[in-house]
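Colleague: All I have is the shape, not the residue letters:
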């Protein structure tokens, strides 16, 4: 009832607000599919609540100094209160499944209860006081981590305060420098007709209108002349022109009726030589940073010709099937894959919806998607819905289902005072389950949509390695638990337990019940892990972290956003402005590294914050949606439909300049994937070989010797060897069903 009233008030207010081109029905919550559907069973929520109240298998800081043995029959394990164990609610064991509780009301054997193999499990041990325990464990390094030395102990805090004060001064100087650059561009660079054309371009609501406005602005600024000139220092124009002419000649000869075998072989050799990641610099972002739309005409002709040649090789009957299969395997290994990476940023993450919407409408949404913290929530929605479902959901009315921060201060402040966390983990699990269609696992999401979801999680232990959850590393892990773990910022939500779905559909703790937290603290953009698991070497990063967006500045322009004066050869804000910005930013980075490597930073809330600014936050293409200053004050608040409409619009506007570059990349990548699908041997549509990767399939075959349930999965070993990495793609038609 309250949501219907909110929807009615929003429709009335829509007459007074900017709708950003959305029709009135886009603000109606009743038009959203599954808006009131409860995907999460009660027993799954109870299993999660029980896992949170279980003993943490990770020893606290003081345990490293004096180990203690915990007994599973100890009364501290029965009817635990979340407020004592660092969570946010209490557990009533009477409502939990009987299989999870033994006769004494204690935890079952799914949890590790002895800290050492030699220690008796049921030995009674007198524990130290909780108050003393809390003071020691929070925000303090262990003995092994503490550096010794008289000078270190004497100079640590004075040096820390001096460096922090210097960093604050550099931050103030940086803000002043960026303000100067803004005024310089506003009153000198962007004036007259060029400013009117730019405003017209930014006011568009769809990509077709944006392209028309961008071409008009390019023509006015003289950028079309730059496209016609082949020479440019950032790519090998002579090689591109020579290869383009040769491949075009061989393709036409091969297409002729009765074309010679030699012409086809020459075309195959040339095409394979060209289909490589950033071949002779044709994928250099500089080639797309001199105009608002497009690139050099020679580069565009070259990409189009490679596309035509690859299409011919797929359909050609003059090449044996095994030769074509080997060809596309090599091309896939050399060209790689593209991934969409969605950063964290609390409520700033809702700008990702606009980025995803622009890619979806242009049919440019990559299959590999990764999300961290708030970006994990958006990635979960994208990876568990088909294209048609996403088109219905990515509208302003989606705001009615964003209720994570709806609690009043009278509710969350007492919780924060008692537990150190503002939000309740169990309540967030209930809400996050809608975004992942209930307790869907990473493997199930991949089988449903063909998209590969990745979520970064950081273990509660500061020295344990991070994990990138996906259908290879954690196929049975429940998505909503990974989303919660990736969003568990210290002070906002306590670390949570990842959950795993068993064969009978019930949930149990993943990784022995260890707890995990916000992935942005260490790996906001997991580029290395994506390359390791999925051969990703082209990344589209949507970056909305407010502490990072402030320092994003490209003095020479970015993809689809060139420097306007001196025909793109000038500096933003003039040379002095750009030089000052670079100098201050590099100096800030230096002093942040000094704090990290000299181990001067304390650990507020028990967390190492040294990587907060020192990670890699950008990719091959980095999209920076333009936020408003008011978003900072609303960083932990839910958007209303009109605020979400603005965020959708700004997200789309920030992605439009990058779409041409992405389209040129994906048109070749998708043809390679098509060639791999059409040249497979012995793979039926919908069979297990077309769903899971070869690594998973080999693991399954090794398990068949001991598992009677999988003995029917017989696969020819020769096919496996001949189709390396050819078994990780679901038919494309499944994404549109």
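Modeller: Thanks, I have it. Only a predicted model underlies this, so the values are computations on that prediction, with no experimental measurement involved. Residues are numbered from 1 along each chain as shown.

Colleague: use CA for all of it now, contacts and neighbours both
Modeller: Will do.

Colleague: Quick check: closest non-adjacent residue to the spatially most central residue of the chain.
Modeller: In the chain, the residue lying closest to the centroid (C-alpha atoms, centre = their mean) is residue 371, at 2.3 Å. Spatially, and ignoring its direct neighbours in sequence, residue 371 is nearest to residue 342 (4.7 Å; C-alpha to C-alpha, 6 or more residues apart in numbering).

Colleague: hang on, that neighbour packs against residue 527?
Modeller: No - contact criterion C-alpha atoms under 8 Å: residue 342 and residue 527 do not qualify, at 11.7 Å.

Colleague: what about those two, which has more around it?
Modeller: Comparing residue 342 with residue 527 by neighbour count (other C-alpha atoms under 10 Å), the higher total belongs to residue 342, at 32 against 21.

Colleague: where's the more buried one relative to residue 525, distance?
Modeller: 8 Å (C-alpha to C-alpha, to the nearest Å).

Colleague: joint contacts of these two?
Modeller: 372, 541 (C-alpha atoms under 8 Å, 6 or more residues apart in numbering).

Colleague: SS state for residue 635?
Modeller: coil (DSSP: H, G, I helix; E, B strand; the rest coil).

Colleague: Ignore what I typed, I meant residue 517.
Modeller: Under three-state DSSP, residue 517 comes out as strand.

Colleague: which residues does it contact?
Modeller: Residue 517 neighbours (C-alpha under 8 Å, 6+ apart): 457-460, 484-490, 494-496.

Colleague: got another, please set it beside the one above:
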């Protein structure tokens, strides 16, 4: 009887095990079927949440849920990919971890200096941040970047005799020079340019706002705000979005379209520049490039095009035009689009009085005077400030649905047809541009995107096109700023991975009190005073004879 009972128990246990196994299999496939049936609706819901999020927290929550639904978290955990050299990154990460255990500062410095490149092994390629995941990239890449930043912080905070403080300062300065600098480039005119403020707000909230800012047209106006406001003023600005727009509000709205058309056909420009001058002056005052740099530590660059075709584009900053009043430079840059009338540049003399400076450099609107592709800011910024990477905020007409709808919803053959047609059209426009026959308003369409840069492109609707030249109001300002933020959030992981090491080096140099070649001390004398001082005497170098 005992033998029969043991056999029965064994048989019963085997049957129960099989029942449990098949119950688990059945439960798995029921859940898989439910997920497959509910996935399209849930995916559409999460995608809609991404596009309508009003804060980064809402966007990130929806992005992680969408990644989990689509199975992209597995892609992030798997380091293998043909898009980057994962073996190199694994090897360097292992060596960094080993050195971190021993706390050998000399070995840390040697290893970092030998491989501190912005795109080491292809870890910052665009496809690694856009092909699969919304919320990030390969965890191996994120862990490697995190480890490098931690080691840099450890070297900065360590208090040992092996690396003296002056040597640390020199080390961080030389490393930053080799690594390069990042600039925020603000492109795009008309009311669309208010999106630049949203891009800057999103970068500021993640501590990713570069210290070098380049702007033209409306981008120059936004850049002036960013570089004339100190950190506390920027915090208040981004929290409240309170900008003095009273100059625009005092203009009568009735008949505004007729006034603009009459002004354009009579004088060649659409809007009254006096209103723009009053608005920007109310917000930043009569501050010069030199004064703004001393106040904030940020570098404002405003581009102007010359009247003569053989001249190169003029880049105004605290090095090339220290005494030029910023609001005049910003208005002059905006007038080149044909929106406003011609503006002369003003400088502030020693007595603090404003006077005209080189009126011939204040350019008139002309299609032949728009800077060509070879005169883009990258080359000049690289020469002056060691810039090798740009975050481009592109708020141009290229982002209208007319140019973007086919990439999302059209069939494959339609996308191919539209792509080839647009390619041929751009080719013809570039030829007209070389012959100086292309209107200025169309010049922004032919600019080529550099693969090494990060481009943030807000999406616009046809309703936005209708309001393109409308006067700004507090309500519309909130609308455009949110559009800029929504366009920036998907780029945050890529921008963070590309810039966090550079900004860590910047913070270390600030702590050491050693500034870069383009950063002057706040106690430095003015340019006029420097020019009066006698240059230091140098001894004659001995010859070989």
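Modeller: Structure received. What you see is a predicted model, and the numbers here were worked out from it, not measured in a lab.

Colleague: picking that back up, from the contacts of residue 517 of the first structure, which ones fall inside helices?
Modeller: Among the contacts of residue 517 of the first structure, the members found in helices (DSSP state H) are 484-486.

Colleague: that older thread, residue 341 is in contact with the residue nearest to the centre of the first structure, correct?
Modeller: Yes - Residue 371 of the first structure lies in contact with residue 341 (C-alpha under 8 Å); the separation is 5.9 Å.

Colleague: what's the nearest residue to residue 714 of the first structure if we skip its chain neighbours?
Modeller: residue 701 (7.9 Å).

Colleague: Check which helix or strand the one you found maps to.
Modeller: Assessed by DSSP states H and E, residue 701 of the first structure sits inside helix 694-703.

Colleague: Show me which residues of that helix are buried.
Modeller: 694, 696-697, 701 (16 or more other C-alpha atoms under 10 Å).

Colleague: And for stretch 76-95 of the second structure?
Modeller: 76, 79, 84, 86, 89-90, 92-93.

Colleague: Kindly report the same for stretch 197-209 of the second structure.
Modeller: 197-204, 208-209.

Colleague: ditto for stretch 143-151 of the second structure
Modeller: 144-145, 147-149, 151.

Colleague: ok, now stretch 288-297 of the first structure?
Modeller: Buried, per 16+ other C-alpha under 10 Å, within stretch 288-297 of the first structure: 288-296.

Colleague: Is it possible to get CSV of those that adds secondary structure and distance to residue 426 of the first structure?
Modeller: Supplementary listing: these in CSV, determined by DSSP: H, G, I helix; E, B strand; the rest coil; distance: C-alpha to C-alpha, whole Å:
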residue, secondary structure, distance to residue 426 of the first structure
288, helix, 46
289, coil, 46
290, coil, 50
291, coil, 49
292, coil, 47
293, coil, 47
294, coil, 48
295, coil, 50
296, coil, 54
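
Colleague: any idea where the strands of the first structure begin and end?
Modeller: 337-342, 368-371, 452-459, 467-469, 496-497, 499-501, 507-509, 515-518, 536-542, 621-623 (DSSP state E).

Colleague: isn't residue 507 of the first structure right next to residue 501, touching?
Modeller: Yes - using C-alpha under 8 Å, residue 507 of the first structure is in contact with residue 501, at 4.7 Å.

Colleague: And these two? Which one has more around it.
Modeller: residue 507 (23 against 19).

Colleague: can you tell me which residue in the second structure aligns to the more buried one?
Modeller: By TM-score structural alignment, residue 507 of the first structure lines up with residue 354 in the second structure.

Colleague: Residue 180 of the second structure -> the first structure?
Modeller: Looks like residue 180 of the second structure aligns to residue 336 there (TM-score structural alignment).

Colleague: list the contacts for that match?
Modeller: 277, 535-538, 669.

Colleague: For residue 215 of the first structure, which non-adjacent residue is closest in space?
Modeller: Residue 215 of the first structure's closest residue in space is residue 293 (C-alpha to C-alpha, 6+ apart), at 6.5 Å.

Colleague: Enumerate every residue touching that neighbour.
Modeller: Contacts of residue 293 of the first structure by C-alpha under 8 Å, 6+ apart are 211, 214-215, 218, 560, 657, 660.
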